[in-house]
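A.B. asks: One predicted model, sequence on top.
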Amino acid sequence: MGKFVEEFSHLSRRNAVQRQQFPYDLAADERSFEALRSAFARSLPLIPDSNIGEAPIFVLGLPNTGISQVERILSSHSGVHSGGAFQALPLAIKQASGTGSLELLGADTVEAVAGRSARLIGEEYINCAAQVAAPKGKRVTDSFPLNFLYLGWIVAALPNATIVNLRRGTMDSVWNNFKNIVPADAAKYRWSTDIMDTARYVLMYQRIMAFWRQRFPGRIHEVIYDLLVTDQEAQIRRMLTHCGLSWDDACLETATTAAPHADASVDSHGSGSWRDFQDQLGEVIDFFTENGIPLD
């Protein structure tokens, strides 16, 4: 209806209520991100004993940016089975850490996993993921967005895994998360109930992904959302090649069919919608400008 000021006001009030009910600790996440960089800065912090043959395809990135559509495209391939967004890897890491804290991934968990067996973590992941096991001859996708935090452990514990990271524009990532409702039990997404905390989390994600790309060159395939919209076949071919999959027309058919799904649609209407609210997002724009981050 074009009532952008009213819409932003309603969203802000709704999120403020959620923030009161379910507070968010930015400092705790900052410590976790820093602990990850410290743990993986040099040699891998696990015993390098994994030779697990399973080769899941991890589709990761920020939530509400189009991850489920990328998984939909991949799982349309005749050799791929959709596993959905399950938390097998976070649970495997938490179990390996032996920590008693309630949060899945705190700085204490990162530190406690050091020196554990990569093979045992990989086997625990496979056991946890058994409920979505692929039919014989097919590879399974794992599209839990926050697996980007676990990327170093993926490389060590599942050496044959494929990693696909979906990159969305900075401001689109902030806006798409701020406007979505956070389930009451989803502590891992509570950063999105405040517009500036959302911006800070998006920046932390961008920085940890830059670290992973430098740390594990060639292991991460980047899917750029806007290129997937405008140049679908070329981008899908590149993604399938990285995954070691042959071309399958079904993948392109899925990409061009705007079927309803829970995540942001891959279409020309999704990108840039934040600009309707740029008068209300001035503080966020200034934040990214000051940090030298492109808005799109």
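C.D. replies: Cool, the structure landed.
A.B. asks: From here on, just use CA atoms for contacts and neighbour counts.
C.D. replies: Will do.
A.B. asks: burial count for the nearest residue to I154 once chain neighbours are set aside?
C.D. replies: Distances taken as CA to CA, 6 or more residues apart in numbering put A161 closest to I154, at 7.3 Å, once the chain neighbours are dropped. When counting by other CA atoms under 10 Å, one arrives at 21 neighbours for A161.
A.B. asks: how about A161, what does it touch?
C.D. replies: Contact analysis of A161 by CA atoms under 8 Å, 6 or more residues apart in numbering lists 54-58, 154-155.
A.B. asks: what about T256, neighbour count?
C.D. replies: Applying other CA under 10 Å, we find 15 other residues in the vicinity of T256.
A.B. asks: Against M196, how distant is it?
C.D. replies: Per CA to CA, to the nearest Å, T256 is found 34 Å from M196.
A.B. asks: ditto for R13
C.D. replies: From R13 to M196 the distance is 14 Å (CA to CA).
A.B. asks: Of these two, which one has the most company?
C.D. replies: The neighbour comparison of R13 against M196 (other CA under 10 Å) goes to M196, with 17 against 12.
A.B. asks: Spatially nearest residue to that one (excluding sequence neighbours)?
C.D. replies: V284 (6.4 Å).
A.B. asks: What strand or helix carries the one you found?
C.D. replies: Here V284 sits within helix 282-290, counting by DSSP states H and E.
A.B. asks: Now do that helix: which elements does it pack against?
C.D. replies: Counting contacts by 3 or more CA pairs under 8 Å, 6 or more residues apart in numbering; DSSP states H and E, helix 282-290 packs against helix 195-215.
A.B. asks: this is the comparison structure:
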Amino acid sequence: MKKQLLNTKKINQAAGLFQVADADLFSKNWEGAIQKYRQALNINPSNSAGWANFGAALLEVGKAEEAESALESARTLDPKGINVLGNLANLKKQLGDNEAAEKFYRKILKHYPNVARAWHEMARIKRFHPGDPDILELESLHAKSSINDEARMHAAFALGKALEDTRDYDRAFQYIKEANCLKRRTLNFDLKAFRITVDEIIRVFDASYINRFQSCGDNDERPIFVLGMPRSGTTLIEQILASHSSVFGCGEFEGINTIVRESIPKFPKGAALLAPENFKHIGTRYVEQLTKYAGAANRVTDKMPRNYLFIGVILNILPQARIIHCQRSPMDTCFSCYALHFPRGQEFSYNMDELGGYFLLYRQLMEHWHRVAPGRILDIAYEDVIRDTEVKTRELLDFCDLDWDEACLKFHKTKRLVGTASAAQVREPIYSRSVERWRHFEEQLKPLKDLIYS
């Protein structure tokens, strides 16, 4: 009886830990989730969902080997589990093993052929050809009346990618537009509110503010911020830098956004109330968080694109940090956003009017940062990197005070996790097929072009 009570108590304890860990995972508290999953799985190692979620959390902090071990434990318990197989596919994709990733997606589809998200994720890592039987399968799935709007959205994005691969551009755009309309219905994005935020950032972070507090922050020289619009080449630039022997690539790190939210209430207005000593404290907090992932690396990249909103904060909390602004043709940038489904964020990208309006506000803010902090930000154009990779790589390394490293030119061979939509592209040598991509859809994109260039 006592043994039975003890077992019940342990099961309940594990269940509570799993519940807290799941909440931490949902709120992106990766370290908290990892700690709780470890404790819970030590008590109840037969929980397949726990192992799968544990693996997902480990993947978020770059612990690939441990993540794979956890996910394989989950697969042993639940060999057909969608989350288990999906997380294993994601792991392989981030490691650059697209062949293995595709095999896991096909395992899902073998057991659950109507899981449109698996089709969508697989479409992003494979090249389609005319007559590809996968296109027929996708069209059949998309036409089913039994699937919901979310599934139809995933199928439409997948078909857009597939038909663009096969150069059937008119049909590709029809599916891309449908997918965006379906996604936009689920979101709440207010361009007017974003415009007010940008205007307020410009008002608060003027030249006098930047100059007044620029000597107050933490003087750590390690952070390198790689930022700009999504799909502007940030992943490529980080991959080049992270191939250097002295650089650790931290990916899309949430540190700045988290610290601003916690330390500067009512941002951006609240920044006007900060005392000089606050800047060093905030900068040190960021560096401490970064060090948890990067260890003792001499330089660490943070390639969260939307950090362009916080350049005024970065300049003062980390005055020795390098800031690299990635640029790309406005039309290629915007169409690349429009043609892609983002798992989270980027709510502005699913409507062409909102996308164009957002791009103009982003450009306005970047022009402001250059005015108030001349010489502090390096602009690097995606097209220039494609055209003359070595020259632009040397410029990047000089800006970051790094010696030349030949490995930076062989970035596609660098073994590291890449968790963005460009994970597959940075595993290839430099190519130019994405330059002027938008011109295949020039007629359909005329409203966007008119807005951006008006």
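C.D. replies: Happy to help now that I have it. Note that the structure is a prediction, hence the values are computed from the model and not measured.
A.B. asks: Quantify their similarity with the TM-score.
C.D. replies: After superposition, the two chains reach a TM-score of 0.87 (TM-score structural alignment, normalised by the length of the first structure), with 276 aligned residues with a CA RMSD of 2.0 Å.
A.B. asks: Trace the residue nearest to I154 of the first structure over to the second structure, please.
C.D. replies: Correspondence of A161 of the first structure to the second structure, assessed by TM-score structural alignment: A321.
A.B. asks: same deal with D197 of the first structure?
C.D. replies: By TM-score structural alignment, D197 of the first structure lines up with E354.
A.B. asks: do G2 of the first structure as well
C.D. replies: By TM-score structural alignment, G2 of the first structure lines up with R167.
A.B. asks: number of nearby residues for that match?
C.D. replies: R167 of the second structure: 15 neighbours (other CA under 10 Å).
A.B. asks: can you confirm it is in a strand?
C.D. replies: No - applying DSSP: H, G, I helix; E, B strand; the rest coil, one finds R167 of the second structure to be coil, outside a strand.
A.B. asks: From A123 of the second structure, how far off is it?
C.D. replies: Separation of R167 of the second structure from A123 of the second structure (CA to CA): 15 Å.
A.B. asks: go on, W438 of the second structure?
C.D. replies: Note on W438 of the second structure: its distance to A123 of the second structure, by CA to CA, is 19 Å.
A.B. asks: what's stretch 229-241 of the first structure aligned against in the second structure?
C.D. replies: The alignment places stretch 229-241 of the first structure over residues 386-398 of the second structure (TM-score structural alignment).
A.B. asks: ok, and what's touching that stretch?
C.D. replies: 240-241, 380, 384-385, 403-404, 408-409, 430-432.
A.B. asks: Out of those, list just those in helices.
C.D. replies: With helices taken from DSSP state H, the overlap with these comprises 240-241, 384-385.
A.B. asks: Widest-spaced pair of those?
C.D. replies: Using CA to CA, those span at most 16.0 Å, a distance reached by L241 and D384.
A.B. asks: between these two, which one's more packed in?
C.D. replies: Using other CA under 10 Å as the criterion, L241 of the second structure and D384 rank with L241 on top: 28 against 13.
A.B. asks: dump the residue contacts of the aligned partner of that one in the first structure.
C.D. replies: The equivalent of L241 of the second structure in the first structure is L74 (alignment by TM-score structural alignment). Residues near L74 of the first structure by CA under 8 Å, 6+ apart: 80, 141, 240, 251.
A.B. asks: What is the nearest of those to A114 of the first structure?
C.D. replies: When those are compared for distance to A114 of the first structure (CA to CA), T141 wins out at 26.7 Å.
A.B. asks: would you say the closest one is within a strand?
C.D. replies: Yes - under three-state DSSP, T141 of the first structure falls within a strand.
A.B. asks: where does the residue lying closest to A123 of the second structure once chain neighbours are set aside fall, helix, sheet strand or coil?
C.D. replies: If the residues on either side of it in the chain are set aside, A123 of the second structure comes closest to A158, at 5.6 Å by CA to CA, 6+ apart. With three-state DSSP as the basis, A158 of the second structure sits in helix.
A.B. asks: longest helix anywhere in the second structure?
C.D. replies: When the second structure is scanned for its longest helix (criterion: DSSP H), the result is helix 2-26.
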